[in-house]
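Novice: what's the 3D shape of this:
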Amino acid sequence: MTDSGATPTSLTEHEARDRAALLDVDRYDIRIDLRELADGERWLATSSIVFSCRRPGTSTFVDIDGEVLSATLNDIELDVSKHAGGRLPLPRLAAENMLTVSSVQTDTGSGNAILRSVDPQDKLVYVWSTFEPDGAHRAWACFDQPDLKAVHGFQVSAPTEWTVLSNSAAEVVLDRDDGGRLWIFEDTPRLSSYVVVVNAGPFHAMRDFRGGFSLGLYCRQSLRPFLERDAAELFELTEQGLTFFGERFARPFGQERYDQVFVPDFGGAMENWGCITWADSFLHRVPPTYAQRGFRALVLLHEMAHQWFGDLVTMRWWDDLWLNEAFASFASAWASVSATEFTDAWAAFLAQEQLPAYEQDAGPASHPIRSAVPDVDHAFASFDAITYFKGQAVLHQLMALLGEDTFAQGLQRYFDAHAWGNATLDDLIDALGTAAGRDLSSWTASWLDRAGTDTMSLVGTTLLTSSPDGGEPRRHALRIGSYARTPDGLAPVEVRALETAGTTTFLLDLPVADLHLINDGDLTFASVRADERSLSVLLAEAAQLPDPVNRALAVSTCWDMLFKGELSTGDFLDCVLAVLATESSPGVVQPLFTLALRAAEQWSPAVLVPRRLTRLAEVAAARADQPEHRLPALQTLAAAATAPEHFELLDAAATDDVDLAWRVEVRRASLGRYDEAAVAALLARDPDPDARVRAWGVSAARPLEEAKAEAWDRVWRERAVPAGQPLVDFAQCFWRPVQHELVLPWAHRYLDEVAEVSGGGLLALSGLVRHMRPTTADQEWLGRAQDLTEGDALAPAIRTVVRIVADQLTRMLDARA
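Specialist: Modelled structure (predicted):
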């Protein structure tokens, strides 16, 4: 047996192309034994692979990261001592081959592809797996690259009381003579290695049959009441999404069973075929706000869209990662607006997700939507706002350019041509271009292969467009809305659709108006700059615009100007607070409150922070009387409260809202009013099995060195704070804006940690680095960050995060000054 202990070698694109040209994988039969994980750490697997070789006599390798117990190729034992760097050599292949590898993985506690977790409340054990981009070979031997798709057959042994879930339905469940049960699953269709899954534990299950599909929801037993509260909505959204995508793509989802599994200490969600894995923080411990429900719907639809775009048709290599992620993000908003109650999804997207894409695209971490990915380690660097959200915006523009029906016809062609296979960007663009009867090659080159954001400005009746690389600006399909002041607000005079070409577009007969809104409806991805008169109206009267997308566009335009040093924080706050005072769209209110809080706390000079928080708190307190906006208003008030009457209002509201009560205690602790008895009472009252993390957050907010040290160890040494939203919330407790002098040394400690971070999967580590980023710095810190990112010491994904953080902090420090 072997366990090389060496760092696995990252598969290169060249190696993947060579292996794909050599092999055709027919099927995997994978036997997994989880029984030792009930009270131990060993994941045991035997993988039998049937594959053919186009050049018999050639050698290759199979990927396996763990201890190899035995291996045979065509009934001949292999020398497992040659297993190194996560690779086992396969010499002298035959035309038809059978490879069997038995292995054990003992790293089941770090979250690197596999996590065994123990519920802190009832001590029950749960196990999840997630493999994007190349984690499957940590669980069993496989050819771990996206273009070697194969049928997978799973047989899983597990403790008797556990439920085992995989991509397909369990065909039979048998009692084992030596203890536990054996779950035998139906074969999957041909899938890439990164979208197969095994999850197990004593789950609480809920099932319903809707729209011809058997739908399942699963969670920890301790979260049962929260799943049961939200199940009706989740089932309805799932049915709506499957119906919408099946009709628009002219291809129903490919099997009857569709499961969604909520698991602990997981970041985000993963699109495994037929068995979506979610972070169970999406099961909110108190009734969620409209914006939280809307965002959860987008995540549900995003992972569902992947069943077609990613699972059914898969990219050949990770340079087309955007084919997966940008499309799924776009499709989730498309479906949300078209098929669910969350019809303001595009306005919410503009106010929330699109801004980070604009920010990243303006800084040193900018890159084309489609980027070169020399090896899998670099693929992690593409899991960012440009891939997801700029890509989403660009696809939204492409659909506007082609028309929704034509766009859908192109997608249908694409799925028909490449179902259960692999495809490239060119394949998608060819299908869309054929449906539209136009050549889209220049669109591809300008929008997907160039970095940066064009800027559009109106001078008189001339629309000027410039590109940051000095080249020819992209073609933009957009609208310009002209609005006049009336006693009832800003009324449209004309909304003109146009398509730009080059640097100058003449707008003949542009009507006289008080405001010309460039990119009305947010149909293109561009920084827009209003003429002087329009800007004054935008700053003072954005709230009077009749459409929530355009109100969000006005605020995002002002934020873009603040981010680039063209507008003061005070002017931005004047605009966003005026919009928030009257905004009717619940999908927009919460992200705009978040943006206003960010400006007041992080982009303001320390001396002005209390005054600006008071302004925000007054707006939030006023909106708290309106039922549809009460929850986000109270949550914002809890973050910004300064006056006794704020705390009186919050304490009254928190009597039946434990989440709000925790937020209020964080605020009090940050102001030096930590109440240990109140925290203990909240722990006793909170039904959340992870409530201890909330208590840790209250402690972390205290303006004390020992509080910061204790919190730091919990994150970086103990890794005790769950991934995803719990870590985001904890970081916000730690980095209190008015504690600059106290937390500045910890900002420097952050760079120390980043330089040495290890243990766990790279996605999890980059999430840790991203979520625990500091919100303050000094010039020495900026210099250290630059030195760190200019070398090769950091993994590409982590280097990208640090570049983004350093760029944001540079701009924030300039704004504070």
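
Novice: please make it C-alpha for all contacts and neighbour counts, starting now.
Specialist: Noted.

Novice: contacts for the top helix by length along the chain next, please.
Specialist: If you go by DSSP state H, the chain has its longest helix at helix 224-248. Contact with helix 224-248 is made by 204, 206, 208, 210-211, 215, 217, 219, 251-253, 283-286, 297, 300-301, 304-305, 335, 339-340, 408, 412, as judged by C-alpha atoms under 8 Å, 6 or more residues apart in numbering.

Novice: what separation do you get for the nearest residue to Lys708 once chain neighbours are set aside and Ala372?
Specialist: In space, and not counting its chain neighbours, Lys708 is closest to Ala700: 5.7 Å by C-alpha to C-alpha, 6 or more residues apart in numbering. From Ala700 across to Ala372, the span is 41 Å (C-alpha to C-alpha, to the nearest Å).

Novice: more neighbours: these two, which one.
Specialist: Ranked by neighbour count (other C-alpha atoms under 10 Å), Ala700 and Ala372 place Ala700 first, with 28 against 17.

Novice: buried stuff in stretch 435-451?
Specialist: Buried residues in stretch 435-451, counted by 16 or more other C-alpha atoms under 10 Å: Ala435, Ala436, Leu440, Ser446, Trp447, Leu448, Arg450, Ala451.

Novice: and for it, what's in contact with it?
Specialist: 361, 366-371, 394, 402, 406-407, 409-410, 429-430, 433, 474-475.

Novice: for the stretch 401-550 of the chain, what spans make up the helices?
Specialist: 404-418, 425-436, 441-448, 532-541, 548-563 (DSSP state H, counting those that start in this stretch).

Novice: please identify the deepest-packed of the ones you listed.
Specialist: Comparing the helices of the stretch 401-550 of the chain by mean neighbour count (mean count of other C-alpha atoms under 10 Å), helix 548-563 comes out on top with a mean of 24.

Novice: so how far is it from its chain's centroid?
Specialist: 22 Å (C-alpha atoms, centre = their mean, to the nearest Å).

Novice: check which element follows it along the chain.
Specialist: Downstream of helix 548-563, the first helix or strand assigned by DSSP states H and E is helix 569-582.

Novice: buried residues of that following helix, list them for me.
Specialist: Thr569, Phe572, Leu573, Cys575, Val576, Leu577, Ala578, Val579, Leu580, Ala581.

Novice: in the protein, which residue is closest to the centre?
Specialist: The centre of the chain sits closest to Gly268, judged by C-alpha atoms, centre = their mean, with a distance of 5.9 Å.

Novice: alongside the first, I'd like the structure of this one:
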Amino acid sequence: MPVLTRDEAQARARLLDVHRYAVDLDLTRGDELFGSTTRIRFTARHAGDTFVELRPAALHRAVLDGRPLDTAALDDNRLALTLTPGEHELLIEADMRYSRTGEGMHRFTDPADGETYLYTQTFIDDVQRVFAAFDQPDLKAVFDATVTAPPHWTVLGNAVATRTGDPAEGRWELATTQPLSTYFVAFAAGPWHSVRTEHAGLPFALHCRRSLAPHLDADAEELLDITRRCFDRFHEIFDEPYPFDSYDQAFVPEFNAGAMENPGLVTFRDEYIFRSAVTDTERQTRGVTVAHEMAHMWFGDLVTLRWWDDIWLNESFAEYMGYQILAEATRFDDAWTDFACARKGWGYDADQRPSTHPVAPDAQAVQDTASALLNFDGISYAKGASALRQLVAWLGEKDFLAGINDHFTRHRFGNAALADFLDSLARNTDRDVHAWAATWLRTSGADTLTPTVTDDGRGGWRLDVRHDGTRPHHLAVGLYDHAPDGSGALVARDRLTADLPAGGGTRTVEGTGPRPALLLLNDGDLTYAKVRLDAASWQTALTSLSALPDPLTRAVLWNAARDMVRDGELAPAAYLDAARTHLPHETDVAVTRAVLAFARTHIADRYVTPADRPAALAALTALAQDLLDRTRNQDREEDGTAQGLRLTAVRTLIDSATTPDTLDAWLRDGTVPGGPALDPELRWRALARLAVLGATTAAAVDAELARDPSATGQEGAARCRAALPDPAAKEAAWHAMYDPQHRPELSNYLFTATAEGFWQHEQLDLVRPYLDRYHPAAVALAARRGPALATAAGAAGFPRPFVEQRTLDLGEECLRTDGPTPALRRRLGDQLDDLRRALRIRQRQA
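Specialist: Model prediction:
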């Protein structure tokens, strides 16, 4: 399929002024196809040739200004148009194909009750899978829509939807929208379970499939309370009121992203409707996503990027605002600790790979929609949000918000670029924001800050900060002393503030009083840079890290240790020792989860040698057991910390088990001694580990699926079957993932679950023959099924357990060909860079 280039988009934007779409969808034509009729009214500013995009199963009719066009002239996804100056109307009638990959119009039948649900994901260039469009973000138009659906369904869209005519006809009409970019147009249809309310004079609602109704009802008040609080807080800081006529939040199945900011109809992955126990940190993560998507109503929906080089204007701002507004407006006032634990590393990792790019790349670096899709990564989200947090710390919140509101006013319902935003900031501050942007937004890579602490000879001390990098940094320096009572606690002094100029070098800060026992650069995590510790501070951290009073400070320290392991400056075993020492005393669930996740998935699975892996897993199971023992008799705190720590420990113990006895006992009893009960998520998790260990059977998997026949049960069963150490099970899983003759082809979620089960460290000899088969199969799948499955094949599908030179050689050989699609090529390149890093770390240990 031809992708849209930046030059083509600019040429079409100069030619066209698009006014209005009228879209009519017929969702009653069976399981494979739906009807799509589109009428587009637009103006050509001068005579010229252009094209409209659509990807139909069958194009029935195309009429321009009453004149039929040759439908056979459709060239892949483009229908050519020759225009005279003035007003035009284009009519397109087509049959479109339902998707099973979360792109376009996704169709899902719930195995729990047989009900079918549809929703659209029209991001970047997928609206043409739903209806004909001039598919680029800077050709905004208003939309009218009508939908025919089965009579017992509910239809949702960007504006208020009303059932019309005879209810038996299933006709729905949506109110006219504000001007929207095509990639924001959204529909959802099915027998939704809905919880409706009103706030600030607008209809608000939550929607999910019926089989999840009890779980949504249990959390509806929490979700609506977060929604209302964030909505009100945005109205306190933004001059522009919420710009749309309703606020629906639909939790939809098999969604590829966390959520999508469709105006008036935000779609979320329905794993956010919790059907099993979760930690309070996971509830906070859901709250961040609610706030993130609401921020997009302004950052992205009201003012939209002009081209895809400026996705940071959407995602970095929404990421920053999601955490900031949640912390300001809800009970989750420690959200930035979770950001430091769960998101910051995503940005640092992405920024140190060859595929790194600036937060705001030059437009020439994003020449088409295929390359744009690759930039939705840890840089555009986590690093960009970190940069904005640094900007606010440097600029001041008052001037920052003044610039934002100026930006909204100047570009309301229009499009804008980085230069426009910087101009708005510059109008509201005396700071040189253009120079700041040049160093922070137009460059790539992570700076490193290294302290040296020395006595000054006068009873004081001196801090020299070596700055390897180019960006200026406004940061806090934490100073901590041992408590005088001998309790082992660390007591904070007043923080120092340091400003490091652009260009790197060494900056000296004079300290007063005795030398601190621990000095921490970037305490409070206000900037984006890797930090190191001086030798004395590191020794204090090794003995007293868990005694630091602030969880965000502890998160910054753990991130420093994480970076040191990844850079080969700290042995993986030393990280495990630190975790073994301090996590039993950790009180923050986000910190505990992050440390255990890094230890389990990076250190135990990749960084230690195969000979040392059993010892690493044994250390993790012992650590998890310590956490369980410590929290067994703790009072159940109101915020759920003890339960959250126990659940985190149970998950780690399951994932790290090397013998089946404990897991068998838990499954048999249905609970962990002292709690928690083994709910569906934990049961499937335990069964998957037993499958890896060869301690269960296909019959046991079938029995568990009969117990839990839900969609997540289907995924759990697919994961378990693929994990069985049986040649027939492995071949069946491979056939399901990659054979084009397999019917039905796996959905995006079932593919990922199967891939997660397939490659296992404990089964290297069994799956080694598939190593040579992987790259040809992944290349063919990506070409056949598109970016979503390409990403899955390059992520969960990659043979990560083979931390070997041969894996690297095979991957590099594949990348030397032109076979991989852009989405697969990017994912494979990142995997190979991570593999090189793991091999270097192992070599250092040897």
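
Novice: got a TM-score for the pair?
Specialist: For these two chains in superposition, a TM-score of 0.94 is obtained (TM-score structural alignment, normalised by the length of structure 1); 799 aligned residues with a C-alpha RMSD of 2.2 Å.

Novice: what's the residue nearest to Lys708 of structure 1 aligned with over in structure 2?
Specialist: In structure 2, the residue matched to Ala700 of structure 1 (TM-score structural alignment) is Ala722.

Novice: its match contacts Gln763, correct?
Specialist: No: using C-alpha atoms under 8 Å as the test, Ala722 of structure 2 is too far from Gln763 to be in contact (11.5 Å).

Novice: pick out the most distant pair among the buried residues of stretch 435-451 of structure 1.
Specialist: When C-alpha to C-alpha is used, the two most widely separated members of the buried residues of stretch 435-451 of structure 1 are Ala435 and Ala451, lying 27.3 Å apart.

Novice: got a list of what the counterpart of Ser168 of structure 1 in structure 2 touches?
Specialist: Using TM-score structural alignment, the partner of Ser168 of structure 1 in structure 2 is Ala159. Counting by C-alpha under 8 Å, 6+ apart, Ala159 of structure 2 makes contact with Leu174, Ala175, Thr176, Thr177, Phe244, Asp245, Ser246, Gly264, Leu265.

Novice: if we go to 6 Å?
Specialist: By C-alpha atoms under 6 Å, 6 or more residues apart in numbering, the contact list for Ala159 of structure 2 reads Leu174, Ala175, Thr177.

Novice: what's the answer for Val263 of structure 1, then?
Specialist: Ala279, Asp280.

Novice: in structure 2, what residue corresponds to it?
Specialist: Checking TM-score structural alignment: Val263 of structure 1 goes with Val252.

Novice: relative to Val591 of structure 2, how far out is its match?
Specialist: 30 Å.

Novice: tell me the SS of Ser276 of structure 2?
Specialist: Assigned state for Ser276 of structure 2: coil (three-state reduction, DSSP: H, G, I helix; E, B strand; the rest coil).

Novice: ok, how many other residues are close to the equivalent of it over in structure 1?
Specialist: Matched to structure 1 by TM-score structural alignment, Ser276 of structure 2 sits across from Val286. Counted with other C-alpha under 10 Å, residues neighbouring Val286 of structure 1 total 16.

Novice: Ser382 of structure 1 now?
Specialist: Neighbour tally, Ser382 of structure 1, other C-alpha under 10 Å: 27.

Novice: what's the answer for Tyr774 of structure 2, then?
Specialist: 19.

Novice: element containing it, please.
Specialist: helix 771-785.

Novice: one more: Ala357 of structure 1?
Specialist: helix 354-361.

Novice: what are the contacting residues of the helix or strand following that helix?
Specialist: As assigned by DSSP H and E, the chain's next helix or strand after helix 354-361 of structure 1 is helix 376-379. By C-alpha under 6 Å, 6+ apart, the residues outside helix 376-379 of structure 1 that reach it are Ser10, Leu11, Trp318, Val373, Pro796.

Novice: any chance of CSV for these, columns secondary structure and neighbour count?
Specialist: Putting these into CSV (DSSP: H, G, I helix; E, B strand; the rest coil; neighbours: other C-alpha atoms under 10 Å) gives the following:
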residue, secondary structure, neighbour count
Ser10, coil, 15
Leu11, coil, 18
Trp318, helix, 24
Val373, coil, 19
Pro796, helix, 18
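
Novice: that's a strand at Asp259 of structure 1, yeah?
Specialist: Yes: applying three-state DSSP, one finds Asp259 of structure 1 inside a strand.

Novice: just checking, it touches Tyr218?
Specialist: No: counting by C-alpha atoms under 6 Å, Asp259 of structure 1 stays clear of Tyr218, with 7.8 Å between them.

Novice: who has more neighbours out of these two?
Specialist: Per other C-alpha under 10 Å, whichever of Asp259 of structure 1 and Tyr218 has more neighbours is Tyr218, with 26 against 23.

Novice: which residue lines up with that one in structure 2?
Specialist: Match for Tyr218 of structure 1 (TM-score structural alignment): His207.

Novice: distance check, that match against Thr439 of structure 2.
Specialist: Counting by C-alpha to C-alpha - His207 of structure 2 and Thr439 of structure 2 are separated by 43 Å.

Novice: likewise for Val23 of structure 2?
Specialist: 45 Å.

Novice: again, but for Ser656 of structure 2
Specialist: For Ser656 of structure 2, the distance to Thr439 of structure 2 - C-alpha to C-alpha - is 43 Å.

Novice: how many neighbours does the aligned residue in structure 2 for Ala205 of structure 1 have?
Specialist: Superposed on structure 2 with TM-score structural alignment, Ala205 of structure 1 falls opposite Ser194. Ser194 of structure 2 has 20 neighbouring residues, counting by other C-alpha under 10 Å.

Novice: need the counterpart of Leu521 of structure 2 in structure 1.
Specialist: In structure 1, Leu521 of structure 2 lands on Ile518 (TM-score structural alignment).

Novice: and that match, how many neighbours?
Specialist: 27.

Novice: cool, Glu32 of structure 2 as well?
Specialist: Neighbours of Glu32 of structure 2 (other C-alpha under 10 Å): 12.

Novice: list the contacts of it.
Specialist: Contacts of Glu32 of structure 2 by C-alpha under 6 Å, 6+ apart are Arg97, Tyr98.

Novice: measure it to Gly157 of structure 2 for me?
Specialist: Distance from Glu32 of structure 2 to Gly157 of structure 2, by C-alpha to C-alpha: 22 Å.

Novice: do the same with Asp309 of structure 2
Specialist: If you go by C-alpha to C-alpha, the gap between Asp309 of structure 2 and Gly157 of structure 2 works out to 28 Å.
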